[in-house]
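In: sequence plus predicted model, see below.
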Amino acid sequence: MSAELRIFSYMPNPRVAKATIVARLCGIELDVRGAAPNELSDWLWDFEARPLSDEDKAKHEHLVRQAKTGFTARLFKTEAFLAAHPFGTVPAAFSADGEIGIFESNSIMRAVARLREGQHGLYGRDGLGASRIDSFLDAGLLFARDVQVYVLAMRGGAIPAHVHAGVTQAFASYMAGIERALSGGHGFIAGKELTLADICYVTELALMHNEFKYHELLAKNDLPVLLTNAARETYPLAFAHFDRLCAHEAFAPDMGPYLRTLKAP
């Protein structure tokens, strides 16, 4: 079977896992391309994304763009890539023919689900169901932005107090909402079925687990760790849901290896 959607991104990336988890649940073939973040400066950013040799780089010097958030080197982005992805970011998804670009991980996840729309309940059973799921996805974006800023700060070796304060507030707000959503006893965040809301939640919280690698940096800056046993006691339903889904057969191929790369205390 040929791929129905192509995705280019830095890897591993739990936000790409949003799409790959949906693909497993729906029986969809994806073509995922990428490398570690520090290696993407050696790649051609294009539908036909690929590593560049030194000779290739010389030939493609006219494609060089200044890197932005999360990257520090020059990047080789084609005009076709920027036409499909006007903000120039990854993960970047393409239709099978490369003509249509889809950006932002939640939108890519929705696109994969829509490839089998009507055959599952991942994006709701009707318009209202889909809108409720969208509500959780939109709330997740607020959490996701602060988590990304936090993770990038930790990776950069400095955590400004305002960054930690922002993610602390976002974490408390988001987790409290997820806890309340699960307290209804339906088993899943948006209702009685596994949906995109659950997938988004698991992958965004997985990204925050990068904190495990930086406990010493947090201590050096006199900043408290957020993912603690106390947090699990405060949000027991939310963390139990996270653990249960990480072990799910559609989640485990992504979540297992990713979380194992992060050293828990």
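Out: That came through, no problem.
In: hey, let's count contacts and neighbours off CA atoms from now on
Out: Fine.
In: show me where the stretch 101-250 of the chain has its strands.
Out: 101-103 (DSSP state E, counting those that start in this stretch).
In: list the contacts of Tyr150.
Out: Contact analysis of Tyr150 by Cα atoms under 8 Å, 6 or more residues apart in numbering lists 159, 163-164, 167.
In: need the residues you listed in TSV with neighbour count and distance to Gly88, can you?
Out: Rendered in TSV, the data for those read as follows (neighbours: other Cα atoms under 10 Å; distance: Cα to Cα, whole Å):
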residue	neighbour count	distance to Gly88
Ile159	20	26
Val163	16	24
His164	22	27
Val167	23	25
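In: and the comparison structure, right after this:
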Amino acid sequence: MTAALRIFSYLPNPRIFKATVAARLTSVELEIRGAAGTELPAWLWDFDAKPLDASGRAQYAHAIRASRTGFTTPLFKTDAFLAAHPFGTVPAAFSPDGAVGISESNSIMRAVARLGRRRRDLYGADAYLESRVDGFLDATLLFGRDVQVYILGLRAGQVSAESHRAMSSAFHAFFTALQSALTGTKAYLAGPELTLADISFMGEMGLLFTEARHLALLEQHGLEAIAGRSAREVFPEVFAHVDSLVGHEAFAPDFGPYLRALEPAA
């Protein structure tokens, strides 16, 4: 059976969990290609993404490009890849024939939801609910950008009181809104049913939870984990929602192993 969508990414990547969770809920077939982020510089970035041996790297020497966010060494990106993905980033999704590229994890998730909408609607029953979900997705995307900057800094061994304060401010503003939403719906973020709003939020939380790997660095600078114990006390409804989703049958196959791998660090 041909997959409805092919996704190339570093693995594991909590942001592609948005697509895999949506796929389980809608019975959409996905094909995932990739490897650890440290291995992707030796991969061909293409619809037919694959690891390159020495002869392959020589064959595709013409495709060497300067790296971008998250990578520090040159990457092998084909012209076809860049035509489909002008921003040149991963995760990168493709239509089954490779003709159409879909960039950004929220858009890839939306594609899955649209492909499987007849089986289960993750967007909303009408234009008003769809637009409400879009509002959460837009806000989550802004929050996700803050999370990415913060986590990339930690991975580079860099953190300052100023950067930590900026991330903490963004976190509290976002979570205050989520707490209010959950207090109103008493179920899911956008209403009584699980939607893309919940799935997208969990993808960004997965990235934020990786700060657990950098607790020693934070402690050296006299700083606390932003998504740590004190945050759970301030935002109990939001973290109860997180815990509930982690145990959900569509989320658990991804988030269970991913979060267990973070436990020794935490």
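Out: Looks like it arrived, so ask away. Predicted model only: the values in this text are computed from it and were never measured.
In: and the TM-score between them?
Out: Structural agreement between the overlaid chains, expressed as a TM-score with TM-score structural alignment, normalised by the length of the first structure, amounts to 0.97; 265 aligned residues with a Cα RMSD of 1.1 Å.
In: and the most centrally placed residue in the first structure, which of the three is it?
Out: The C-alpha lying nearest the average C-alpha coordinate of the first structure belongs to Arg15 (Cα atoms, centre = their mean; 1.5 Å). Local secondary structure at Arg15 of the first structure is given as helix here, using DSSP: H, G, I helix; E, B strand; the rest coil.
In: isn't it right up against Val202?
Out: No: here Arg15 of the first structure does not reach Val202: they are 9.7 Å apart, not a contact under Cα atoms under 8 Å.
In: contacts only, for Phe94 of the second structure.
Out: Going by Cα under 8 Å, 6+ apart, the list of residues near Phe94 of the second structure reads 5-7, 47, 100-102.
In: which bit of the second structure covers stretch 228-248 of the first structure?
Out: Aligned using TM-score structural alignment, stretch 228-248 of the first structure spans residues 228-248 in the second structure.
In: next, the buried residues of the matching stretch.
Out: Within stretch 228-248 of the second structure, the residues scored as buried using 16 or more other Cα atoms under 10 Å are 231, 235, 237-239, 241-242, 245-246.
In: nearest to Leu52 of the second structure among the residues you listed?
Out: The shortest gap between Leu52 of the second structure and any of those belongs to Val246, at 35.5 Å (Cα to Cα).
In: ok, the closest one to Tyr123 of the second structure distance?
Out: The span separating Val246 of the second structure from Tyr123 of the second structure equals 20 Å under the rule Cα to Cα, to the nearest Å.
In: Thr89 of the second structure too?
Out: Using Cα to Cα, which is the criterion applied here, Thr89 of the second structure is 26 Å from Tyr123 of the second structure.
In: repeat that for Ile199 of the second structure.
Out: Spatial separation of Ile199 of the second structure from Tyr123 of the second structure under the definition Cα to Cα is 11 Å.
In: sorry, back to before: what about burial for the contacts of Phe94 of the second structure, which qualify?
Out: Neighbour counting with 16+ other Cα under 10 Å marks 5-7, 47, 101-102 as buried within these.
In: who has more neighbours, Thr89 and Tyr123 of the second structure?
Out: Neighbours around Thr89 of the second structure and Tyr123, counted as other Cα atoms under 10 Å, are more numerous at Tyr123. The numbers are 23 against 19.
In: can you verify my assumption that the more buried one contacts Gly191?
Out: No: in terms of Cα under 8 Å, Tyr123 of the second structure does not count as a neighbour of Gly191; the distance is 10.9 Å.
In: which neighbours do those two share?
Out: In terms of Cα under 8 Å, 6+ apart, Tyr123 of the second structure and Gly191 are not both contacted by any residue.
In: who touches stretch 232-246 of the first structure?
Out: 175-176, 178-179, 182-183, 201-202, 251-252, 255-256.
In: so Gly37 of the second structure makes contact with Phe8?
Out: No: with contact taken as Cα under 8 Å, Gly37 of the second structure and Phe8 are classed as non-touching, separated by 11.5 Å.
In: okay, the two: which has more neighbours?
Out: Of the pair Gly37 of the second structure and Phe8, Phe8 is the one with more neighbours under other Cα under 10 Å, namely 23 against 14.
In: from the chain's centre, how far out does the helix or strand in which the more buried one is found sit?
Out: Assigned by DSSP states H and E, Phe8 of the second structure belongs to strand 5-10. The offset between the C-alpha centroid of strand 5-10 of the second structure and the centroid of the whole chain comes to 12 Å, using Cα atoms, centre = their mean, to the nearest Å.
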